[in-house]
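Enquirer: Could you work out the structure for the sequence below:
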Amino acid sequence: MAKAYWIARVDVTDPERYKAYVAANGPAFAKYNGRFLVRGGPFDNPVGSARDRNVVIEFDSLEQARACYASPEYAAAIAARGDGAVIDLIIIGGYDGPQPGA
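Expert: Got it, this is the predicted structure:
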């Protein structure tokens, strides 16, 4: 079964509200086995637009990724964030097929 991912691009508009969100999102990610692969950090943006912060979270399945977003635990984290950030988020299934050169 393919993994699944949350891919988020974030502009933090209220650092204190965003800190509250970061403190509150752990229970949802733990419950659904979400693992941070990217959590901020330096990046290049050779094409297109960017936001200040990028996050990639891996889940064991698309069902888990979707359930995490719909969970009451994550709803509490969203409430803690309030209007403290502008976020683009996609939930996407991973790929298990052949790779180039294989």
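Enquirer: only C-alpha atoms for contact and neighbour calcs from this point on.
Expert: Noted.
Enquirer: separation between Ala2 and Asp60?
Expert: Ala2 is 7 Å from Asp60, where distance means Cα to Cα, to the nearest Å.
Enquirer: here's the other one to compare against:
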Amino acid sequence: MTAYAIAHLRDVEMCPAIVEYLEKIDATLAPYGGRFLVHGGPVEHIEGAFRGDLIVIEFDDRERAREWYRSPAYQAILPLRTEHATGEAFLIDQVPQPHRATDVLMHALDPR
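Expert: Below you'll find the predicted structure:
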């Protein structure tokens, strides 16, 4: 099942380390089939407040996403980002298709 690495970054210090991170991240993604779907860009606020940048990277499955994140190549450049930006990062799976909004009720009512 398709999985996504998602990061919400704030307070990014655009410095040489961030430039180096951006120059090197594509090569870390390639062996794992990672593809940028969203990489910052203008946000149209329609509800609430949002500050920072959203990054969404698609992988064929969560295992490939985990392998990428844990890879020596990515771990080597990760401090270039974490030392110059604040935020959250996580992995999440795409919902099985077809999916209806009420499908989440089954898990909310019986979380086993």
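Enquirer: Of Ala2 and Asp60 of the first structure, which one has the most company?
Expert: More neighbours surround Asp60 than the other of Ala2 of the first structure and Asp60, with 18 against 12 (other Cα atoms under 10 Å).
Enquirer: Contacts only, for the more buried one.
Expert: The neighbourhood of Asp60 of the first structure, defined by Cα atoms under 8 Å, 6 or more residues apart in numbering, consists of Ala2, Lys3, Ala4, Asn33, Gly34.
Enquirer: Let me see the contact set for the first one.
Expert: Residues in contact with Ala2 of the first structure (Cα under 8 Å, 6+ apart) are Asp60, Ser61, Leu62, Gly93, Gly94, Tyr95, Asp96.
Enquirer: Identify the residue of the first structure aligned to Asp61 of the second structure.
Expert: In the first structure, Asp61 of the second structure lines up with Ser61, judged by TM-score structural alignment.
Enquirer: Was I right to think its match contacts Gly93?
Expert: Yes. At 7.4 Å, Ser61 of the first structure and Gly93 qualify as touching, with contact defined as Cα atoms under 8 Å.
Enquirer: which residues do these two both contact?
Expert: Counting by Cα under 8 Å, 6+ apart, the residues touching both Ser61 of the first structure and Gly93 are Ala2, Lys3, Ala4.
Enquirer: Now, the contacts of Ala2 of the first structure that are in strands?
Expert: Gly93 (DSSP state E).
Enquirer: The closest residue to Asp96 of the first structure other than its chain neighbours: which element?
Expert: Spatial nearest neighbour of Asp96 of the first structure, excluding adjacent residues (Cα to Cα, 6 or more residues apart in numbering): Ala2 at 5.7 Å. Ala2 of the first structure belongs to no helix or strand when elements are defined using DSSP states H and E.
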